[in-house]
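Novice: Quick one: sequence plus predicted model below, questions after.
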Amino acid sequence: MEAKRAKESLVINTDQVMINDLNNYNTLFGGVLMKKLDNNATISARRHARVKECVTASTDSIDFLHPIHQTDSVCVESFVSYTGNKSMEIFCKVIAEDMITGHRRMAATAFLTFVALDENKKAVKVPAVIPETNEEKFLYQSGEERAKTRRIRREHSSQLTEIIELEKPWEEGADKNVEISKLG
């Protein structure tokens, strides 16, 4: 399987901020931005792996750096920054541009991990990535460390799911130490 250049998976999507995308602070809802990130990253992953289906394995981090306002456009850029055997790390950056002044600022960065699937919904091997720009090289060189962190976090999540309570605290037989407050 031949390695691919990072820029081959580059996806750029620019949108305006609509009033129904705003929270009570008149800034873009974080969840609206998260959806934009996941959509962009999915296309980057599919473009890199050249498969019909890629699934989000994890949203590793989203750092909200500056608020995005209604007067801004929001540009999401994504590309494959690092690969494992069957997983792809997608780096996303969000650039907000004030449409009146033209001032641009980095509004957010994010890392998501995707797995490519075959027609039987089984994970498949993905091509390695070739970084070329300084940005791509920096992300690639630090990618192995982020992959180790993901493995540790996944192990922790696995352990946590073994002890998480599934009973409803208000039902018979639930842990009696849970206090239920009543509105009155």
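Specialist: Yep, it's here. As the structure is a computational prediction, the values presented were derived from the model and not from experiment.
Novice: CA only for contacts and neighbour counts going forward, please
Specialist: Noted.
Novice: which ones are touching the spatially most central residue of the chain?
Specialist: Centroid-nearest residue in the chain: Leu112, 3.5 Å away (criterion: CA atoms, centre = their mean). Neighbouring residues of Leu112 by CA atoms under 8 Å, 6 or more residues apart in numbering: Asp38, Ala41, Thr56, Ala57, Ser58, Thr59, Asp60, Ser61, Glu89, Ile90, Phe91.
Novice: Quick check: the fifth one is in a strand.
Specialist: Going back to what we said before, that points to Ser58. Yes: with DSSP: H, G, I helix; E, B strand; the rest coil as the criterion, Ser58 is located in a strand.
Novice: neighbours around the residue nearest to the residue nearest to the centre of the chain when sequence neighbours are not counted, how many?
Specialist: If you skip the residues right next to it in sequence, Leu112 has Thr59 as its closest partner in space, 4.4 Å away by CA to CA, 6 or more residues apart in numbering. Residue neighbour count, defined by other CA atoms under 10 Å, stands at 17 for Thr59.
Novice: doesn't Thr113 make contact with Thr59?
Specialist: Yes: because the distance of 6.4 Å satisfies CA atoms under 8 Å, Thr59 is recorded as touching Thr113.
Novice: Common neighbours of those two, please.
Specialist: Taking CA under 8 Å, 6+ apart as the criterion, Thr59 and Thr113 do not both touch any residue.
Novice: And here is the other one:
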Amino acid sequence: MLKKTSTDSYTVMNELVLPNDTNTFGNLMGGRLLYWMDIAAAMAAQKHCNRVVVTASVDNVSFKHPIKLGDAVMIEAKVTRGFNTSVEVRLDVWAQDLPSGTKIKSNEAYYTFVALDKEGHTIAVPELTPETPNEQVLYDGALRRRQLRLILGGKMQPDDATELKALFIESQKG
């Protein structure tokens, strides 16, 4: 199967925050942002897999900075690692006040998608080859994040999470 890079899946999605997108404080509603993030992440996953994908999980999404009415939202998404039938996608969300030109990072998250064939069965996904030191860090961390997701979802026993355990064993040796 063909190997791919994060660049192959890189997706940028832009939205303008309109009154219907905001709460009573004039801030973008969290649910609307999660909806936009899911779309951007799905596009990145589909570019990588060349298949239909479905959302399997969403990691912790932290809201670091409110996004205001009238701001432009830029969502950057790219695959960080391919597993057997799933891929992890990292998202970075930026809020930009267009008149002033200021831009600030608002959110980041990891989404997991599963690739499906035409009958709706899971199917193998391409491997990902990291090209930069930062991509290698994200790639390596993806296995630990996957193990944590599986443990929290009741699909893996903590004792079987060797990559995750290694973090704690190494820190105890020092």
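Specialist: That came in fine, so what should we check first? Nothing here was measured: the structure is a model prediction, and the numbers come from that model.
Novice: just to revisit the earlier point, kindly provide the distance from the residue nearest to Leu112 of structure 1 to Glu162 of structure 1.
Specialist: Thr59 of structure 1 is 21 Å from Glu162 of structure 1, where distance means CA to CA, to the nearest Å.
Novice: same deal with Asn39 of structure 1?
Specialist: Distance of Asn39 of structure 1 to Glu162 of structure 1, computed by CA to CA: 31 Å.
Novice: Then His66 of structure 1?
Specialist: As it turns out, when the distance is counted by CA to CA, His66 of structure 1 lies 37 Å from Glu162 of structure 1.
Novice: Between those two, which has more neighbouring residues?
Specialist: The residue with more neighbours, out of His66 of structure 1 and Glu162 and counting by other CA under 10 Å, is His66; that gives 14 against 8.
Novice: Ala6 of structure 1 and Glu132 touch, don't they?
Specialist: Yes: counting by CA under 8 Å, a contact exists between Ala6 of structure 1 and Glu132, whose distance comes to 7.4 Å.
Novice: These two: which is more packed in?
Specialist: For Ala6 of structure 1 versus Glu132, the count of surrounding residues by other CA under 10 Å is larger for Ala6: 24 against 13.
Novice: What segments of structure 2 are strands?
Specialist: For structure 2, the strands identified by DSSP state E occupy 11-16, 52-58, 62-63, 72-82, 86-97, 102-116, in order along the chain.
Novice: most packed of those?
Specialist: Of the strands of structure 2, the one with the most neighbours on average (mean count of other CA atoms under 10 Å) is strand 72-82, at a mean of 26.
Novice: which residues in structure 1 does that strand match up with?
Specialist: Mapping strand 72-82 of structure 2 onto structure 1 (TM-score structural alignment) gives residues 73-83.
Novice: Check the mean deviation of the matching stretch from structure 2.
Specialist: For stretch 73-83 of structure 1, the mean distance from the matching residues in structure 2 following superposition reads 0.7 Å, by mean CA distance after the TM-score superposition for structure 1.
Novice: The residue nearest to Lys137 of structure 1 when sequence neighbours are not counted: what's it in contact with?
Specialist: Take Lys137 of structure 1 and drop its neighbours on the chain: the residue closest to it by CA to CA, 6+ apart is Pro131, 5.1 Å away. Applying CA under 8 Å, 6+ apart to Pro131 of structure 1 gives the contacts Arg5, Ala6, Ser81, Lys137, Tyr140.
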